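# build me a model:
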Amino acid sequence: MAKILVTLPHLSSPGGVSSFWNALLPEFGGRKEFEIIPLEIGGHGKNPFGPLVDQWKLLKSVNKVDLCVLNPSLGARSFFRDGLFAKQLALRKRKFAIFFHGWDEDFEQMVTKRYIPLFKGTFAKAEQIFVLSKDFESKLREWGYTGVVTVATTTIEGSLIQDFSISEKMNNLRSTDKMRLLFMSRLVREKGIYETIDAFRKLKKSVPNLELLIAGDGKEMDRVVNETQNDADIEILGHLTGSRKREVFINSHVYCLPSYTEGLPTSILEAMAFGMPVITTPVGGLKYFFKDKEMGYFVDLKEEEDMAARLKDLILDREKMVHMGNYNHDFALSNLTANKVAERLANSFASMIARS
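This is a model prediction of the structure:
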């Protein structure tokens, strides 16, 4: 049985990478051809020796496995830490793959200006690189990567949508008086939290039966709480997991995530699985994955009224919401569930291990 070492954040921590692997690891558990070995890294806080501990943990394990899979984001901290991982693996002639999850476009420009030689000596040594957008693939080619690039997706944890009834939700949507918008993400400016609040307030003037649920945590939490304390129909829920997260998805009607930059956010895929039209922006992997006017709407944040107008168009047309909700649910179940994504990754891992 082949052994595959996967570096990842602590599985109990919030974030897209831990959610991705929490969903996939059970799907890999029953496979006979290889074993996935998680290696949790990071989470050292201000400990200056944390990065050295991570390097030691990796080097202690690499000689026992047939393939390593690194899961960085394209950002300053991860680029240098995981770049050193890649360098060590290349020097030891160990097969490894890279799965870039997040992608910081400002840091992308830094790589183009300063760090292409570093990229070529580290990540470019990978057998295969997974990205979440064709734009990211093009950038890797521009930087000199000649190996296999796969445009992949994130995934939905199967237990989250188990026994969910799309027909029941659509029936409730047709009859409910209350409309709930949901924002669920890290509370940072770049996720479009303030644009979402502003659009809600504008829409509330003409659609009084509207609520906004804000789920998540992050550095903007205190400011968001302070700025919305007088908004009677805005509810701050904090970070959600498990049954509470499922309950909020079931009882919400439109999902909003107008990010400035993205890979392919798991929360959008989850919202789709729960039959929600989505309001988002044409950035990162969303630019190619998301079908504007079928899955929801792209909005232009430079146009001040655009998001509120798109939301109003949706919530005043229940049948359009039902059509989009059914389409998103069917698409998610056919393409984005953990078993489907795990099968595609398993085939790629097997091919890499088999290559001489």
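# from now on I want contacts and neighbour counts done on CA atoms only, so please keep to that.
Noted.
# by contact count, what packs against the helix or strand where residue 297 lies?
Using DSSP states H and E, residue 297 sits within strand 296-298. Packed against strand 296-298, as judged by 3 or more Cα pairs under 8 Å, 6 or more residues apart in numbering; DSSP states H and E, are the following elements: strand 278-280.
# the strand it packs on - contacts with which helices or strands?
By 3+ Cα pairs under 8 Å, 6+ apart, strand 278-280 packs against strand 254-257, helix 266-273, strand 296-298, helix 306-315.
# now do 7 Å
On a contact count with 3 or more Cα pairs under 7 Å, 6 or more residues apart in numbering; DSSP states H and E, strand 278-280 meets strand 254-257, strand 296-298.
# can you say which of the ones you listed is packed in most?
strand 254-257 (a mean of 26; mean count of other Cα atoms under 10 Å).
# follow-up on the earlier one: ok, which of the helices and strands packed on strand 278-280 comes nearest residue 3?
The closest of the helices and strands packed on strand 278-280 to residue 3 is strand 254-257. By Cα to Cα, the value is 37.5 Å.
# need the helices for the stretch 201-350 of the chain, in chain order.
Using DSSP state H, counting those that start in this stretch, the helices found in the stretch 201-350 of the chain span residues 221-227, 242-250, 266-273, 286-289, 306-315, 318-335, 338-354.
# from residue 300, how far off is the residue nearest the centre of the chain?
Residue closest to the average C-alpha location in the chain (Cα atoms, centre = their mean): residue 265, at 2.8 Å. For residue 265, the distance to residue 300 (Cα to Cα, to the nearest Å) stands at 18 Å.
# one more to line up against the first:
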Amino acid sequence: MGKYKVLMVGPDRSVHGGISGVVNNYYAAGLDQKIELKYIGTMIEGSKVRKLWRAMKAYMQFLVQLSGYDIVHVNMASDASYVRKSFFIKAAKRARKKIVIHQHGGDFEGYYGQLSQKGKKRVKEILSMGDIMLVLAPAWKKFFGTLIDENKIIVFPDCIEMPPVYQKQYGQHKLLFLGRICKEKGVLELLAAAEKLQQKYPGAKLYLGGIFEDEKLKEQIEKNSDFIKYLGWISGKEKQKYLQESDIFVLPSYFEGQSIAILEAMANYCAIAASDTGGIPQMIQQEETGLLFEPRDEKSLYAALDRLLADKHLCKKLGNSAREKAEKEFSIEKNMEELLKIYGSI
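Predicted coordinates for the structure are as follows:
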């Protein structure tokens, strides 16, 4: 039958974020060798004018390329991402292409809830145009199943490439956060908890890797630079270095689709403390592969981190179990096999 011809759209591969990370993982694992794949980046970082120009240019490129492909794979989140991708979905539907809608966002329910009745009806119409909808966790299948035919929805977790096996050193009191540095990622609560923890564990260090979205947070971090180190956006070998050296990973998000950063931490034997929201409980089982705490709850966050800092044996147990689960359920090879089956099914 030959290779599947797939036209995939999503944020530009240079964008700092989870979706571009997933796409780059696919390329690194050779998906473009298994199928005839064309990727079009619909969004880049920068000013509103720059973003609008890229979206328009991407849409025109998409229309030119569309006739040569059988399947359109749309990677999207919520808000502006959904609005942009709705134009691509409608064009693919008009061209009678098979459509895979891949939902990555963690707050689509919140976005949907603030729409007018007309807006909600339109969302249902757009999402129903897909032949298959991929969601990251069972919780999202339940939600989207109230909007479209649930039989179209497949739980399809994100994936990563596994680093080589190595021995993690626990008890170092090195905590790592990776993600957007903003209120919605729970950074306010994290900074407050870290300040108290530093008094109890004077040698502890908190490393923050990501891009600032709130200048007030930047000022607060700079005031505590003796035990908090801002790394900027890190990737590749530098990110792997900090994942290997840090014995604890923390992500106190208010909402989350499924965190690539948590998967990377699992693959690197980190003891993980994360908020109990969205797709995170699919990865982190309480007391087995990590510790869960309530989002927006500084006391709960503090208690989880305090336990890990106080008990390196607990860290080792959780870190090894997390690595085992990542290998079994979230490897890029397993994920690609499933994706090819999904393409074949439509």
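# what value does the TM-score take for this pair?
Superposed pair, TM-score by TM-score structural alignment, normalised by the length of structure 2: 0.92. Supporting alignment: 338 aligned residues with a Cα RMSD of 1.8 Å.
# quick one on the thing from earlier: want to try JSON lines for the helices of the stretch 201-350 of structure 1, with distance to residue 139 of structure 1 and mean neighbour count as columns?
Listed next are these as JSON lines, based on distance: least, Cα to Cα, whole Å; neighbours: other Cα atoms under 10 Å:
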{"stretch": "helix 221-227", "distance to residue 139 of structure 1": "34", "mean neighbour count": "13"}
{"stretch": "helix 242-250", "distance to residue 139 of structure 1": "35", "mean neighbour count": "16"}
{"stretch": "helix 266-273", "distance to residue 139 of structure 1": "23", "mean neighbour count": "25"}
{"stretch": "helix 286-289", "distance to residue 139 of structure 1": "15", "mean neighbour count": "17"}
{"stretch": "helix 306-315", "distance to residue 139 of structure 1": "30", "mean neighbour count": "19"}
{"stretch": "helix 318-335", "distance to residue 139 of structure 1": "26", "mean neighbour count": "19"}
{"stretch": "helix 338-354", "distance to residue 139 of structure 1": "21", "mean neighbour count": "16"}
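# export those to TSV and tack on distance to residue 84 of structure 1?
Output for the helices of the stretch 201-350 of structure 1, formatted as TSV (distance: least, Cα to Cα, whole Å):
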stretch	distance to residue 84 of structure 1
helix 221-227	33
helix 242-250	35
helix 266-273	27
helix 286-289	29
helix 306-315	42
helix 318-335	34
helix 338-354	21
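# so which of those helices gets nearest residue 11 of structure 1?
helix 242-250 (14.0 Å).
# any chance you could list what contacts stretch 289-306 of structure 2?
Residues from elsewhere that reach stretch 289-306 of structure 2 (Cα atoms under 7 Å, 6 or more residues apart in numbering): 186, 189, 193, 252-254, 271-276, 284, 286, 318-319, 321-322.
# now swap in stretch 232-251 of structure 2 and tell me
Contacts for stretch 232-251 of structure 2 (Cα under 7 Å, 6+ apart): 168-170, 172-177, 209-211, 265, 268, 270-275.
# on that earlier part again, what span of structure 2 is the strand holding residue 297 of structure 1 aligned with?
Aligned by TM-score structural alignment, strand 296-298 of structure 1 falls on residues 290-292 of structure 2.
# likewise stretch 269-284 of structure 1?
So stretch 269-284 of structure 1 is aligned with residues 263-278, judged by TM-score structural alignment.
# ends of that stretch, how far apart?
14 Å.
# contacts for it?
For stretch 263-278 of structure 2, contacts defined as Cα under 7 Å, 6+ apart pick out 106, 139, 160, 162-163, 168, 243-244, 247-253, 255-257, 290-295, 304-305, 315-316, 318-320, 322-323, 326.
# residue 87 of structure 1: neighbour count?
Using other Cα atoms under 10 Å, residue 87 of structure 1 has 20 neighbouring residues.
# would you map the strands across the stretch 1-150 of structure 2?
Here the stretch 1-150 of structure 2 has its strands, by DSSP state E, counting those that start in this stretch, at 5-10, 36-41, 71-76, 98-103, 132-135.
# so which of these gets nearest residue 220 of structure 2?
strand 71-76 (32.6 Å).
# average distance between that closest one and structure 1?
For strand 71-76 of structure 2, the mean deviation from structure 1 after alignment is 0.4 Å (mean Cα distance after the TM-score superposition for structure 1).
# for the residue mapped onto residue 326 of structure 2 from structure 1, which non-adjacent residue is closest in space?
Aligned by TM-score structural alignment, residue 326 of structure 2 pairs with residue 332 of structure 1. Once flanking residues are discounted, residue 332 of structure 1 sits nearest to residue 273: 5.2 Å by Cα to Cα, 6 or more residues apart in numbering.
# now do residue 170 of structure 1
Residue 170 of structure 1 sits nearest to residue 322 (Cα to Cα, 6+ apart), 6.0 Å away.
# isn't that neighbour right up against residue 171?
No. Between residue 322 of structure 1 and residue 171 there is no contact under Cα atoms under 7 Å: 8.8 Å.
# how close does residue 309 of structure 1 sit to residue 297 of structure 1?
From residue 309 of structure 1 across to residue 297 of structure 1, the span is 11 Å (Cα to Cα).
# map residue 7 of structure 1 across to structure 2 for me.
By TM-score structural alignment, residue 7 of structure 1 lines up with residue 9.
# run a quick neighbour tally on that match.
Around residue 9 of structure 2 there are 23 other residues, counting by other Cα under 10 Å.
# I figured it was touching residue 39, is that so?
Yes. Under the criterion of Cα under 7 Å, residue 9 of structure 2 makes contact with residue 39 at 5.7 Å.
# measure residue 112 of structure 1 to residue 52 of structure 1 for me?
Taken as Cα to Cα, the span from residue 112 of structure 1 to residue 52 of structure 1 is 27 Å.
# so for the two, which sits in the more crowded spot?
residue 112 (14 against 11).
# chain center to the match of stretch 269-284 of structure 1, what's the gap?
12 Å (Cα atoms, centre = their mean, to the nearest Å).
# give me the element the corresponding residue of structure 2 for residue 197 of structure 1 is part of.
The alignment partner of residue 197 of structure 1 in structure 2, by TM-score structural alignment, is residue 191. For residue 191 of structure 2, the host element (DSSP H and E) is helix 187-200.
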